[in-house]
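K.L.:
Predicted coordinates and the sequence they were generated for:
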Amino acid sequence: MIKRILVASDLSSRSDRAVERAVQLAGQHGAKIVVMTVIDDDLPSTVVAQMRQTAEETMRAVLTSAHASEDAEITVEAGEPVRTIAEMTDTIGADLVVLGVHRPRPFWDMFAGTTMERLVRALNCPVLLVRDPVTAPYRSVLCGIDLSPSCLAAGRTAMALAPEAKITTFHAVHVPYRGLIARDESAKHLAPFVKEAQAHLDGWWEVAELPEGLPKPEISAASVNDVFTTALADSGADLFALGAHGRMPLSPSLLGGFTEAQIRDPRCDLLVVRG
């Protein structure tokens, strides 16, 4: 159940969409909204005070424009963004953190990752990245299934977030040395891999704690990017739910390469859930 939603805003138009989506979700679930922004605490105190007033006025105007409930709260904090947002998430007991699409900074992102990447690593609650204009509740949700606890958590959260939406799932099967084993991409050459993957999926589906109503995906012997692209086009999803986890022990992000790619360049609104 979603009772408290934290929106982390950088006061840009990208964040305005995050506020609008949070308002829509709050109305749908009867939740309370807290909108916050973070100011650099290294700035002089007089500058911080001026920025605080401007930020409060800006966020109040955005909330009014989005027709937010009168009990929506605004808070301006000074500090390092990720740590400060994580602390506020714990303080208010947020069930969901909502962000706008980040401003690309190629050099910095290469070494430090995007703010959302770092937030997903730091937070224990689901994070929603809002890319698209808000016109209605989510109508179609796409969920990736990779037989992990995190994909189940993502599916469960998405279905709770958008209870009226159509749910579609997909499952991609990696074929090692595909160019040598199945040069002609024939079903005959791919069949053994699909059969093995189907057995694993069937066995996992029997024992996993599946959220009620989550549809079983069909097996697709292709790269996860290709399968995702096809599934997104076929489903017309306006929300992609993704479980965040890393398969490599030395992964610096602990998110997984596909998840990182989606965070940096989302194709629609993105819900990232840690398992």
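P.N.:
Nice, I can see it.

K.L.:
contacts, neighbours, all on C-alpha from now
P.N.:
Noted.

K.L.:
give me the element the nearest residue to residue 136 once chain neighbours are set aside is part of.
P.N.:
Closest residue in space to residue 136, ignoring its immediate chain neighbours: residue 24 at 7.7 Å, by Cα to Cα, 6 or more residues apart in numbering. Of the helices and strands defined by DSSP states H and E, residue 24 is found in helix 13-29.

K.L.:
That helix: which residues count as buried?
P.N.:
For helix 13-29, the buried set under the neighbour-count rule, 16 or more other Cα atoms under 10 Å, comprises 14-26, 29.

K.L.:
which outside residues touch it?
P.N.:
Helix 13-29 has contacts (Cα atoms under 8 Å, 6 or more residues apart in numbering) with 1-3, 5, 7-9, 31-33, 35, 62-63, 66-69, 98-102, 129-134, 136-137, 161.

K.L.:
Of those, select the buried ones using a ChimeraX command.
P.N.:
The ChimeraX selection below is limited to those of the contacts of helix 13-29 classed as buried (16+ other Cα under 10 Å):
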select :2,5,7,8,9,31,32,33,35,62,63,66,68,98,99,100,101,102,129,130,131,132,134,137,161
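
K.L.:
hold the first one in mind and look at this next one:
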Amino acid sequence: MYQNLLVAHDLSVEADIAVRRAAQLARQHGARVTLLHVIEEFFPDRMMATVREAAEVALRDAARASDINDYQLVIRQGRAANTVTDTVQELNADLLVIGAHHQQLLERFDGTTLERIARHCRTPILLAVDESARPYAKALSGLDLSHCSCQAWRAGYRLLAPDAELLALNAYQPGKKADRADSHLDTQRELLRQALQDERTQVPATGPQLLCAVQQGTPQQALETALREWTPDLLVLGSRSRGAIEQAMLGSSTRYFLRRPPCDVLISQ
């Protein structure tokens, strides 16, 4: 269950989609909502009050359009990624909801604002892109049996309603020993089933229907195949790779799907 939702709103149309998703989740979980806007530009003191007032009006309009009656507004000044991450911690938010981000030229070297937030935020992040904001019915979770991916699976489990489905997908690469592929595939399926049994003890008894599958290929290939064939409305990913070199950055598959979201994407450390 999620009780304290924080929406990072940059006053864009895409951010309004995040507000609509937060409204749906607030109704589902009985959660409270905070709308945050970060003013990155520098303004003289005499102009700052006007800028803040305009931001507050925009946030109130977004909340009203999504039928959110119980909410609070937070307006901060600073760098967006750092300020959002600090506010998540300060407010003890248990889910950060954010809209699609338009990548700027200079960000190609340092990653988007969302990617910078994801590298440091310890709270699950939901990238909301579905304009309908219907309750999630089918979620796909990439599960490589790492601690990070298991944490993400738990975050997805807690987000979903009991009538939803959660498919845990493990990618399997047979390597050079193709003659042993079937045996290794059976072993991988058993490892995945055992992992899910262990994870089931870490989450509430009431939750979505659980499914699991092993798909041959790289993690990205396996996810793309499942996205195409199963058409989930939520993709759940760990924010870290299993590789030691990538522990300090986003995993390649996570970064790929954040930049090309096929549906709403939930990521967690």
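P.N.:
Cool, the structure landed. Source: prediction; values computed, not measured.

K.L.:
After superposition, what is the TM-score?
P.N.:
The TM-score (TM-score structural alignment, normalised by the length of structure 2) is 0.89; 264 aligned residues with a Cα RMSD of 2.2 Å.

K.L.:
Looking at the contacts of helix 13-29 of structure 1, which are in helices?
P.N.:
62-63, 161 (DSSP state H).

K.L.:
could you dump the residues you listed to CSV with distance to residue 123 of structure 1?
P.N.:
Shown next, in CSV, are those (distance: Cα to Cα, whole Å):
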residue, distance to residue 123 of structure 1
62, 25
63, 25
161, 18
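
K.L.:
Go through those and name the one nearest residue 93 of structure 1.
P.N.:
Nearest to residue 93 of structure 1 among these: residue 161, at 16.9 Å, using Cα to Cα.

K.L.:
Which residues are in contact with that closest one?
P.N.:
By Cα under 8 Å, 6+ apart, the neighbours of residue 161 of structure 1 are 2, 25.

K.L.:
could you measure it against residue 232 of structure 1, distance?
P.N.:
Using Cα to Cα, to the nearest Å, residue 161 of structure 1 is found at 19 Å from residue 232 of structure 1.

K.L.:
ok, now residue 196 of structure 1?
P.N.:
Distance, residue 196 of structure 1 to residue 232 of structure 1, by Cα to Cα: 25 Å.

K.L.:
Residue 201 of structure 1 too?
P.N.:
21 Å.

K.L.:
Of the two, which one has the most company?
P.N.:
Between residue 201 of structure 1 and residue 232, counting by other Cα atoms under 10 Å, residue 232 is the more crowded of the two (23 against 19).

K.L.:
in structure 2, which spans are strands?
P.N.:
Assignment of strands within structure 2 using DSSP state E yields the ranges 4-8, 32-39, 71-77, 95-99, 125-128, 138-142, 165-172, 209-216, 234-238, 264-268.

K.L.:
Which stretch among those strands approaches residue 250 of structure 2 most closely?
P.N.:
Across the strands of structure 2, residue 250 of structure 2 has its closest neighbour in strand 234-238 (8.8 Å, Cα to Cα).

K.L.:
Packing partners of the closest one?
P.N.:
strand 138-142, helix 147-159, strand 264-268 (3 or more Cα pairs under 8 Å, 6 or more residues apart in numbering; DSSP states H and E).

K.L.:
hang on, isn't residue 218 of structure 2 packed against residue 172?
P.N.:
Yes - here residue 218 of structure 2 lies in contact with residue 172, judged by Cα atoms under 8 Å, at a distance of 7.0 Å.

K.L.:
So which of these two has more stuff around it?
P.N.:
More crowded of residue 218 of structure 2 and residue 172, by other Cα under 10 Å: residue 172, with 19 against 14.

K.L.:
Setting the sequence-adjacent residues aside, check what's closest to the more buried one.
P.N.:
Using Cα to Cα, 6+ apart, the closest residue to residue 172 of structure 2 is residue 216 (4.6 Å).

K.L.:
related to what we said a few turns ago, which one of the ones in helices among the contacts of helix 13-29 of structure 1 is nearest to residue 258 of structure 1?
P.N.:
Nearest to residue 258 of structure 1 out of these is residue 161 (Cα to Cα; 22.7 Å).

K.L.:
quick one: whatever residue of structure 2 lines up with that closest one from residue 174 of structure 2, how far?
P.N.:
By TM-score structural alignment, residue 161 of structure 1 lines up with residue 159 in structure 2. In this view, residue 159 of structure 2 and residue 174 of structure 2 are 33 Å apart by Cα to Cα.

K.L.:
now residue 227 of structure 2
P.N.:
22 Å.

K.L.:
same question, residue 192 of structure 2
P.N.:
The gap separating residue 192 of structure 2 from residue 174 of structure 2 is 16 Å, by Cα to Cα.

K.L.:
Also residue 149 of structure 2?
P.N.:
Using Cα to Cα, residue 149 of structure 2 is found at 21 Å from residue 174 of structure 2.

K.L.:
So which of those two has more stuff around it?
P.N.:
Higher neighbour count among residue 149 of structure 2 and residue 174: residue 149, with 24 against 15, using other Cα under 10 Å.

K.L.:
quick one, what contacts that one?
P.N.:
By Cα under 8 Å, 6+ apart, the contact list for residue 149 of structure 2 reads 142-143, 237-240, 268-269.
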